[in-house]
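Q: fold the stuff below for me.
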Amino acid sequence: MRLWRTLRHLRPAQVIHRLWYRARLPYFRTALASTRLGEETAAPVLALPSAPGNEANGRLILTGRVRLVGLEGPATGWTEPGLPLLWRFTLHYFEWLADLRVLGDEGREPARALVAHWLARFERFDPVAWHPYPLSLRLVSWLAHAEFLCQGAEAGFAEAFHRSLHRQARHLERVWERDVGGNHLIKNLKAAIAAAVCLPGHRAGLARALEVLEHEIGRQVLPDGCHYERSPSYHFQVLGDLEDLAALVPEPPAILAGAIGRMRPAAAFFVMAPGLLAQFNDGTADGPAASPEGPVPAALPAAGYWRLEAGAARLLVDCGPCCPDDLPAHAHADTLSFELFDGDHPLVVNCGTYAYQDAQWRNRFRGTAFHSTLSVDEGDSAEVYGGFRLGRRPERFRVECAGGRFSGEFDGWSRLGLTHGRTLSLGEGGLEGTDEVTASRPGSSHTLTVRFHLHPSVTARREGDEIALVTAGGARWRFAAPGLTLSLAESRYSPRFHEMQPTLCIRLDLPFSGEKAVLPWRFYRP
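A: The predicted model follows:
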């Protein structure tokens, strides 16, 4: 039944594309499939702009090691069994070529050697190396660094490198991720368009790719400018890809400029402080180094996010769908959770995303208890499972927001006959909140738990019936919840992949078996 609750939301075309891709995997491994990719060796006619590199990681690569998504491994660890799939995918992206390029001539020959090592190992199809997602990012990376790699290279290397570019572009044409969609399909289209513009003989694919791109922009960019996966991190990724495409395509479609214009204010919405994004629905806390310019929207209502500000305090709250129904990969059970900052310093946060391939932690970080909201019987308000799957999910939401006051309600606990509502009022004195749980079937016994996860930089100590808090910026706050059982408990915080920090959470517990439970609380400045 759990699987059915997932599959019933998928579009039939997604299932067809997934089955078609899997059915062709044996064929992709054959010599015939490899031969049909061609033997062209024409050099790119245009080099893509290169992203800035990290010199420290470049110097690490010179030693034969590389650091990716928070983990260090061998620079040729394409199939390293002890490293997660995300790490191996990232190695296959070759985005780390920028880290060698920043070293200049010192990094050129080691970069060529690693590319040559990949060519020798993976010129024939491999399900990881030639998976359409790493393939797309690698194509863009190789086109960006083609001149750096081939300058002064032996003719044999340059021919093999250019041949592989053409072959990978040909393979990408037949494996766009229409089954996944979302940011994956945007990456596929970006690579396909880059190949069509930069590689001789691929121009015919440009019109088709642009047509699909226009369709996907219409699906994926919501009217309020938020990317429909509702992840701040992936919103920035997709925005960056669209901006790159606008600069690359000779005559970009009008819908592309319109989408970028809507997405930029939405991106600013998620920036809580310079360098820090709100953490909802996967990704990392890493954001732009500078504060956004121009007005920041007060809400992204189509996505289901609201933002309150009062003096130095700013709060961002989620009361929208967990994800697009047909793309649950990055969904968290986090409805009515919020993050609270004092100036540039976080106070209350969600716990983040530790890893994608980690049976112990993946769904704990996706679960309700790892977000600053209420849980019932330590369960989840949405049925997260399997790493990237989502079964039962909230479907009805009610929101009112005006004058510094937010009120929201959703049906994520309807299977228990319960409804959760939260009211938040942010003012100069602090944040006042109330959680209400109403029962349609009074008499059942439950335990309500509200958690407020504190950023690791916050110091907290119990003082009588309250909690005294100090942010990294020295701002003093207090937390009070009169009449409720209050405690400080251990928690975890992950600002980026494979980085976990111990922290604390404020916890409220209340037995409940009646018609309505009301849990009032407040964060205030003493």
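
Q: from now on I want contacts and neighbour counts done on CA atoms only, so please keep to that.
A: Will do.

Q: do you know how far Thr471 is from Ala160?
A: 55 Å (CA to CA, to the nearest Å).

Q: let's see this one next, to set against the first:
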Amino acid sequence: MTAAGVARPSRLDRATWYYRRLRAMDGAEVAHRLGEAVKRRVSRLERAGWAAFDRGDGPLPALTPLDGALAAMPPGLLAALRDAARSATSEGMSLLGQTWRGARGTARFHLDPPTGGYWPREAYCFDIDYRTERRLGDVKYVWELNRLQYLQPAAAVAAHDGNEALAGFCLSEIETWIEANPPFLGVNWASGIELALRVVSILVVLGFIGPERVPQALRRKIRSCLAAHAYWLARYPSRHSSANNHLVAEAGALFLLGTLWPELGIFGEAEAARALLTQQVEHQFHADGVGAEQSPTYAAFTLEWYLLCLAVGERSGRPFAESVGERLAAAGTFLRAITDEGGHLPRIGDDDEGRVLATAPWPDANYASSVLGALAAFRNKPELAPPVVRPALRDLYFGPAAPGVGREGALHFSQGGYSVFRRTIAGRRTLMAMDHGPLGHLSIAAHGHADALAVWLHIDDQPVLVDAGTYLYHSGREWRDRLRGTALHNTLTLDERDQSRVAGPFNWGQRAKCNLIAWKGDGEETYVRAGHDGYLASHGLMHERHLVAHGRGFTLHDILRAASSEAETEPCPFVEISFLIHPDLDVRTDGANAIVLRGEEPLLRIVGGELGLEMFKGSTNPARGWYSDHFGSIRPAPQLVFHPSDASARRFAIEIEVLPRRAPRQGAAGRETEAPA
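A: Next up, the predicted model:
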């Protein structure tokens, strides 16, 4: 054990990671990775520092807001930006739930807040094994600070208020970062997406403060810094199984730099980035608009990158092809379909709170709906606007959106694999979604969860049936596996096994494949029926789920079908049908029935009929009843687990009944009180 109480990574850890990663690669990717390994060895010898990227003095690129947007900021947005600016300049700024205390100057850009340790500063970036590092916390913490996004709101306030001291702080932070991170040493050069987001932050700061106000000596440093970023991004692109949001971010940064700064001389790279973004939009978003990574927040993140590039392309006089905008509009259609009238989306799959433009350094629970609003404003599609519009920094680049109006009905997204049911039941607005799509994107499905046939439910804009969330990435280890696993999702589990096999923190081995069986989207009763083969190899069984939406709520029918006569005679597995409840809600159980309450107000009744029922909350053996509000945070949550009393049963029905609001009644003194449930 180390002084920090965490074991060092073993050779076995590293070997296991590489073995599993290689198994996900085809021949073309193996060849690409071998070539990349050779380039990394060559680059290790390039120790020329910033001097190798010196471009002399000259103009700086900048991302400028829309004309007049800064002066026309609504008071609420200005107040939020000022709060964020105060946080950025205060002692102990917090990001991702961690606080940076004690470190000053260049040292803090390598600080690991959970342990108080420091990431190596002088080591070649690709020699730092951050994936299996056990002495320090999750690498995302140090990367979050080094994205420099906390400077974006500060620079906006400096420009609006004419605050020279605050503008000086922003420029000083950039200069300190440059001094702390010579190319290509330290963990802050190890991941292209981190470079890409840092490029945007620097361009945003320059756009608010004005490149002409940067002192000559610093101007030369920033030019060198951006040139080094462009070089490293072009040299080590994410390809093949890594061609997800990372690829979009890297290509986006190269496009922005090449377009906004022609003097940099990367016109070829910028044009290649434009072509790549144009081609990739059909891979990042299915034709029906569902994000290929099976995570609404990652879809919003990718969408925000595209919007920024499209805006710069238009303003430079070379817009992207209309087909790109059309696919983004399709993405907006799906995000709007799963947005409740309070502006909340079900948290499906991974969510690490990534964003491109940051209003504040703390978590933004409405990030996806904010990006949806930016899309609606930029593409002039008011039908895509979310029902609740909260002012955000991105409004200064894409324009503000007016609140939209939601529509009830059943919607079906066949390529991405979701069915969505929006209706008023018992006087309450309800939104239920069911997943019958792929696990995730590309051969590693990095950000997907083992949630085939899972359901999510919101009632009156309150998330009720929820995904367990993310918690941690690289340092999460067994918790990373648990929160991605089937048992913490609202679906059926056999013998406590995952439908899809975990093969690493961002990798999957055997995957469950879903198929749509039937769909009905109109009439009093609407429904979807789908199945998956995740338990075919292990149990010889297919899981089918039939979800019916009706006037009282929803009915779930789960069926286990034997794939062969041999499977028919096999001993029946241990069946669990789970429902994870949002931790802000309470649950009362009575036999096989459960009531879900918000305070004293009953929202939902779940009836298991002949099934047995257990409730867990914060259990570690088995791991049940956990929920991650945001990255780095986890807390107990009620989880209902139904199981058959008849071990031979293979058909199960569960009623999910939405309960009406309590009717007021007159109290003894004539005052209105609530009738008892």
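
Q: need the counterpart of Val187 of the second structure in the first structure.
A: Mapped onto the first structure by TM-score structural alignment, Val187 of the second structure lines up with Val128.

Q: helix, strand, or coil at that match?
A: The three-state label given to Val128 of the first structure by DSSP: H, G, I helix; E, B strand; the rest coil is coil.

Q: wait, it sits on Phe89?
A: Yes: in this structure, Val128 of the first structure is within contact of Phe89 by CA atoms under 8 Å, at 7.1 Å.

Q: of these two, who's got more company?
A: More neighbours surround Phe89 than the other of Val128 of the first structure and Phe89, with 22 against 17 (other CA atoms under 10 Å).

Q: ok, the corresponding residue of the second structure for that one - contacts?
A: Using TM-score structural alignment, the equivalent of Phe89 of the first structure in the second structure is Trp143. By CA atoms under 8 Å, 6 or more residues apart in numbering, the contact set of Trp143 of the second structure is 188, 194.

Q: just give me the mean distance for the helix or strand hosting Trp143 of the second structure relative to the first structure.
A: Counting by DSSP states H and E, the element that carries Trp143 of the second structure is helix 139-146. For helix 139-146 of the second structure, the mean deviation from the first structure after alignment is 1.4 Å (mean CA distance after the TM-score superposition for the first structure).

Q: elements contacting the next helix or strand after that helix?
A: Elements were assigned by DSSP H and E; along the chain past helix 139-146 of the second structure, the next helix or strand is helix 151-161. Helix 151-161 of the second structure is packed against helix 75-89, helix 164-180, helix 192-209, with contacts defined by 3 or more CA pairs under 8 Å, 6 or more residues apart in numbering; DSSP states H and E.

Q: give the aligned range of the next helix or strand after the shortest one in the first structure.
A: Read that as helix 75-89 of the second structure. Heading C-terminal from helix 75-89 of the second structure, the first helix or strand you meet, by DSSP H and E, is strand 93-95. Mapped onto the first structure using TM-score structural alignment, strand 93-95 of the second structure spans residues 66-68.

Q: so what touches the matching stretch?
A: Counting by CA under 8 Å, 6+ apart, 57-58, 60, 72-75, 87, 90-91 sit against stretch 66-68 of the first structure.

Q: closest one of those residues to Ala43 of the first structure?
A: Within those, the smallest distance to Ala43 of the first structure is 23.9 Å, found for Leu91 (CA to CA).

Q: give me the buried subset of the contacts of stretch 66-68 of the first structure.
A: Using 16 or more other CA atoms under 10 Å as the burial test, the contacts of stretch 66-68 of the first structure include 57-58, 60, 73, 75, 87, 90-91 as buried.

Q: now those residues as JSON lines including distance to Ser50 of the first structure?
A: Below are these laid out as JSON lines (distance: CA to CA, whole Å):
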{"residue": "Asn57", "distance to Ser50 of the first structure": "16"}
{"residue": "Gly58", "distance to Ser50 of the first structure": "15"}
{"residue": "Leu60", "distance to Ser50 of the first structure": "20"}
{"residue": "Gly73", "distance to Ser50 of the first structure": "24"}
{"residue": "Ala75", "distance to Ser50 of the first structure": "20"}
{"residue": "Trp87", "distance to Ser50 of the first structure": "22"}
{"residue": "Thr90", "distance to Ser50 of the first structure": "17"}
{"residue": "Leu91", "distance to Ser50 of the first structure": "17"}
